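> Need coordinates for the following:
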Amino acid sequence: MSTRFPVVVVEGVAIPMRGGALLRADIYLPNRRGPDDKGHPVPALLLRTPYDRKDRDRVALARALSQTGYAVVVQDCRGRFGSDGKFSFALTEAEDGYDTVEWIAQQAWCDGQVGTFGYSYSGSLQSALATLNPPHLRAMWVHEGWSDAHSESVRQGGAFELRWMAWMLYAAATDSNLPDTVRERLTQFDVREILRTGRVPKRGQGPLALAPTHDQRFWELFTAGIHSAVWERRELNIRRYWVEHADVPTLYSGGWYDSYTRATIRNFLGLSALKRNPQYLWMGPWTHGWREVETDTAPISFGGEAYTPLLPLLRQWFDYWLKGQGSLPWTAPVRYFLMGGAGGDVDSDGRLRHGGRFLEATTWPPPESQPKRWHLSSDGMLLDRPSLRPPGTATFRFDPTNPVPTVGGNLSSLSYIDPMPGIANPPPTFDRLRPVVPAGPHDQTTSPDIFHARPPFGPLYVRPDVLVFTTPPLTRPLILAGPLMVVLYVASSALDTDWTAKIIDWYPPTPVHPWGYALNLTDGIQRLRFRQGYDHEQPYQPHTVTKVEIDLYPVANLFQPGHRLRLDVSSSNFPRFDINPNTGLPLGSLLGMVAARNSVMMTDEHPSHVVGWGFEPD
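The predicted structure is shown next:
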């Protein structure tokens, strides 16, 4: 068992940035020689956060790591909580991170080696500072960070992830530069009131108008659909700066139901190809967050292997790279959780047993995975032999005032602030965040508990605006492990519209689930005006056939015999993504909504299909 040291905490240390701003940090030092020891040089670990350095979970983690012989620096980002300056989403973070790393390396208590860790925004901050290649950065653990926010984190397929409207409201409600009265008003506002309208308030008219800096930044991102200079900053576009990125050992980790699934894998693959130091990938069946629980993805159970305490792995990772001690948590470059394989019965907590296990591979997708294709058929089938496909067209009416509700998926930060009326001293704002919709795996059916769902409730596939295509019941196991793309040949009556796709593991009917259990695995969206790329908008001529490619998040799932691979196609997934009003007007325009008649073609000339990487296990 490793030695545990008492910890000395130096609070509120002012770290100077270029330009003169002082960012505050708490520094946790292992006391190796007695009560006055603050100078024994040890490796340092840096966590930068916009969520308050004094949050109890961050304090506990910093103390635990420092007890094992690390100096741990937990720093508030610029303009957050104790730090100087004004905060604006994903600005100045690369330079501030670089300056912090180099300041740490010069302190008497640091031996010149600095590692970074953190998840979500803190994960992205690590990558941003690494693009400036600080000389004393030695190792990183990036848990759930973006790669190109324009294509898989803030926007996706040209659509906007509405979680960022909720996130900006939280950021404003905790902005120390705003008067207490303004922050209090913002904590009392419920973002669901906006979402129920289906529209974003006009610039300067919603609650963010009380925080002009945040309002301006939100509208800048909300209306910038083209991949313009707005998206080229280091803080938002890591992959543009891969060549300049520090060449240090890095572990990229995330979950199959996380907001940054594709980004995590993209950074791993891109930097593995460019750097000499090893890069590692670890993917589990988790939603968003840094947790030491099996999963918070009720009502699904993935089994005991899904439980992975992170603190021992953090320590083991940095001990190896910064202290030269022990061994790596695993040796293969890729460790991924293959979901599925359990019996599908219900456990004592009422959760469906889906199961799964961790596997190792030399690369991603795993070498045995190869592209497989399924063709959409007019009779609602997914067929691996196009010759069996009856040709035809499937059409539905997309009404933007009645969008398909989000039921689970790759979500985070889509939360409202619980006002907690009647409580004199409510907990910190971060602890009062409550999800608007559930994240992760869920049966694709609606109920009164699902936000924006309307009666009659029931399976999503009974909605007239959801097209469903399924394979026959499988006779052999099928593994999907890799990227997925849905290629559709479409036509619309509108000047612009969206196309959504969702891949589902459809369980056969049981007495508990008479409709079968429709377990969502991954989804995606494509806005028609961006069908030819994101460097320009391509006008659409109504009623003409055109091709759209919907790039879904990668997945690893075992489909058991008797299950079906199912594809759902529609034109909305709300409030995960903003609703396309179908008008063709500039992004952010609030001049009405029109219904669209949308069609999918399935002919020899227009062969709509799914491409997924997978294999049949022995």
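> going forward, measure contacts and count neighbours with C-alpha atoms only.
OK.
> any idea how far Pro542 is from Arg531?
14 Å (CA to CA, to the nearest Å).
> what does Tyr119 give?
As for Tyr119, its distance to Pro542 is 43 Å (criterion: CA to CA).
> what does Arg53 give?
Using CA to CA, one gets 52 Å for the distance from Arg53 to Pro542.
> Looking at these two, which is more packed in?
Neighbours were counted for Arg53 and for Pro542 using other CA atoms under 10 Å; Arg53 has more, 25 against 15.
> Who are the contact partners of that one?
Going by CA atoms under 8 Å, 6 or more residues apart in numbering, Arg53 touches Ala25, Asp26, Val59, Val74, Gln75, Asp76.
> ditto for Gly118
Leu47, Arg48, Gln126, Trp141, Val142, His143.
> let's see it at 6 Å
For Gly118, the contacting residues are Leu47, by CA atoms under 6 Å, 6 or more residues apart in numbering.
> Same check on His543?
Applying CA under 6 Å, 6+ apart, we find His543 in contact with Ala491, Ser492, Ser493.
> Any figure for the gap between it and Asn598?
9 Å.
> Residues that sit against both of these two, list them.
By CA under 6 Å, 6+ apart, the residues touching both His543 and Asn598 are Ala491, Ser492.
> where's Pro575 relative to Pro390, distance?
Per CA to CA, Pro575 is found 35 Å from Pro390.
> Secondary structure class of Ser387, three-state.
Under DSSP: H, G, I helix; E, B strand; the rest coil, Ser387 falls in the helix class.
> Please generate a structure for the following sequence too, so the two can be compared:
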Amino acid sequence: MRKIVLLLLLLPVFSIAQNADSVWIVQNYIKKEVYIPMRDGIKLFTSIYIPKDNTEKHPILMTRTPYSCAPYGEHEYRKFWRNHYKTYLKENFIMVIQDVRGKWMSEGEFVNIRPYNPNKKSKNDVDEASDTYDTIDWLIHNIENNNGNVGVFGISYPGFYTAMAALSNHPALKAVSPQAPVTDWFMGDDFHHNGAFFAMDAFAFYSSFGKPRPKPTTVGPTPFNYPIKDNYRFYLTTGALPNLTKLLGDSVAFWNDLMNHPNYTQWWQERNDRNFMQHILPTTASLVVGGLFDAEDCFGAWNLYKAIELKAKNNNKLVMGPWYHGQWASGDGTHLGNIYFDSNTADWYATNIEIPYFNYYLKGTGSIDKIAEANIFFSGENKWHQFNVWPPANIQTSKLYLQQNGKLSFEPAKTFNISFSEYTSDPAKPVPYTDGVHEYRTREYMTDDQRFAATRPDVLVYETPTLTNDVTLAGPLTAHLNVSISTTDADFVVKLIDVFPEDFEYNNSSTYPMGGYEMLVRGEVMRGRYRNSFEKPEPFKPNTPTIVQYTLPDVAHTFKKGHKIMVQIQSSWFPLVDRNPQQFVDIYHAKDSDFKKANIRIYNNDSYLLLPVLPNNQ
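Model (predicted):
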């Protein structure tokens, strides 16, 4: 539900200037609501905002969404004036928002992350790519004064529909921008990370979004009424996943799909749009945008860009800023939680990248020479950098070793002896993902202070000495853990943390005690049963050393001189991630009695992180 609210109410209301913009837009645009027919006869509800200016032909910029093209009614205008989208209207773009098939006012059946069909043989073979093609074709032939150039963009689930648009292959489609795109709901986006189920997000989302919609409507689903407003206590009290299923009943079809597809089988793989990026036309440019600290789809942005780069032959670019989910469209990119970025990164992005990008490809004006292949903001340093390839070609992979007595070093121990650090993971007392009491999952946890976790006996803490030089990381991390567990399954959470100096403080009005702050730079979970295969999980042999290795999403961060690097390791991250019973059972149908304590050992010196270190001054 948070994601729906974000995309409908994302942007703060600005002041008098914004009111002037709203008046200007209403005076200079007309709105039309139409049903656009698809090849199989289904009609999709579409809102079209058309400039009254007839002195030139105008480009079309479209978003396809399952979150509603509201407000409905031709005299009710979408609040484009709340962020940089107002610039597109000042530039006389034709703005189009469409309810996707089966949602809100559109006809047809909705299918979550509907698989792409590259082998359509009849008019009844439809997918999101064909719906986009048919929509574009109707628009360019029926909207007066359009210049025949179409762009598509969208954030989150609309980012998925934007990637599908890129596969439509309509010749009028000149540019797309998938932003925080949903790509793979098993490997890293939204509802699973490396096979571990993000139950809190999935339940919060599908308990409203997943409710059936028998016929077109302008009325949205009602959210779930949580009987306990502390999400840690709610999910712990509710217990095993079948108890959540009972709360939903039988009507939420995709929740049942989640429960019945526990492994990365063909069912999941055909819903991974990255598998099909070779079908993008060379004439369709792409600009993939995401947030370094996006709690929902950080994985999607990094990895969709890489898939397009690997498989397609188009002009493909990447932007990653220091943002939560959709923050680049909020108008305020100055900070996230307690961490400040020294500038308004959202405004910089809109002015220097997104608006010039669509002006160039859809209007033929301006230049994109200043938009590099990869435009990446480095937190810590708080500066934008441009690269001609990502990850940068000159990164040096370095091992950061976990050593005895909580030490962390770029040098292996001089005497290699097999020692271990040990903790007990108790599903009855899981490690919280953030401090404090919250009803809904926070977006700020991605940069949260980790001092609350460092004091727990079930969290291992490793730390370097104070850094004498800056250390900059640019690319994906790999965790290589040599572990043993007393049971047959466990999760492993690795957190990379920037420890601030004790005398650190911001030169602003921040009142949070930043001295000694432990900033989460990147955290990721691995469900241990998938250590060798996501398709065919395997139990652990109790008390037997076993390698667990996995990749964390890319990092762009500078650990400044005077800071320290910390690594925390734990086996729960609750209720962000569902609890592992720590037995090799079907977790989606487990019983409360299946949950067991596990004694977990991490073997020092043979466990490390592979870090992508960027040489200084790059």
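> care to give me the TM-score?
Overlay of the two chains. TM-score (TM-score structural alignment, normalised by the length of structure 1): 0.82; 554 aligned residues with a CA RMSD of 3.1 Å.
> circling back: ok, and the most crowded of the contacts of Arg53 of structure 1?
Going by other CA under 10 Å, Gln75 tops the contacts of Arg53 of structure 1 with 30 neighbours.
> Can you tell me how far the equivalent of Asp496 of structure 1 over in structure 2 is from Phe160 of structure 2?
Matched to structure 2 by TM-score structural alignment, Asp496 of structure 1 sits across from Asp489. With distances taken as CA to CA, Asp489 of structure 2 is found 33 Å from Phe160 of structure 2.
> Give me the more crowded residue out of the two.
Using other CA under 10 Å as the criterion, Asp489 of structure 2 and Phe160 rank with Phe160 on top: 29 against 22.
> if I line the two up, what does the more buried one land on in structure 1?
Matched to structure 1 by TM-score structural alignment, Phe160 of structure 2 sits across from Ser124.
> Double-check its match against Gly145; I have them as touching.
Yes - counting by CA atoms under 6 Å, Gly145 is a contact partner of Ser124 of structure 1 at 4.3 Å.
> how close does the residue nearest the centre of structure 1 get to Arg155 of structure 1?
By CA atoms, centre = their mean, structure 1 has its centre lying nearest to Ser259, at 1.1 Å. Distance of Ser259 of structure 1 to Arg155 of structure 1, given as CA to CA: 11 Å.
> Can you name the residues that contact the counterpart of Arg397 of structure 1 in structure 2?
Alignment note (TM-score structural alignment): Arg397 of structure 1 maps to Thr424 of structure 2. Counting by CA under 6 Å, 6+ apart, Thr424 of structure 2 touches Asp458, Ala598, Asn599.
> Tell me if I'm right that the match of Asp496 of structure 1 and Phe584 touch.
Yes - in this structure, Asp489 of structure 2 is within contact of Phe584 by CA under 6 Å, at 5.4 Å.
> Common neighbours of these two, please.
Contacts common to Asp489 of structure 2 and Phe584, judged by CA under 6 Å, 6+ apart, are Pro539.
> and the aligned partner of Glu161 of structure 1 in structure 2, how many neighbours does it have?
Counting by TM-score structural alignment, Glu161 of structure 1 lines up with Phe198 in structure 2. Using other CA under 10 Å, the number of residues around Phe198 of structure 2 comes to 23.
> Endpoints of stretch 536-553 of structure 1, how far apart?
For stretch 536-553 of structure 1, the first-to-last residue distance is 24 Å (CA to CA).
> in it, what counts as buried?
Glu537, Tyr540, Val545, Thr546, Lys547, Val548, Glu549, Ile550, Asp551, Leu552, Tyr553 (16 or more other CA atoms under 10 Å).
> Tabulate the residues you listed in TSV, adding columns for secondary structure.
Converted to TSV, those look like this (three-state DSSP):
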residue	secondary structure
Glu537	coil
Tyr540	coil
Val545	coil
Thr546	strand
Lys547	strand
Val548	strand
Glu549	strand
Ile550	strand
Asp551	strand
Leu552	strand
Tyr553	strand
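> check contacts around Ile565 of structure 2.
Under the criterion of CA under 6 Å, 6+ apart, the neighbours of Ile565 of structure 2 are Glu463, Thr464, Ile497, Asp498.
> Alignment lookup: the last one to structure 1.
Under the alignment by TM-score structural alignment, Asp498 of structure 2 pairs with Asp505 in structure 1.
> ok, its match - contacts?
Taking CA under 6 Å, 6+ apart, one finds Leu519, Leu565 in contact with Asp505 of structure 1.
> Ok, Leu478 of structure 1 next?
Contacts here follow CA under 6 Å, 6+ apart; on that basis Leu478 of structure 1 touches Leu558, Phe559, Glu616.
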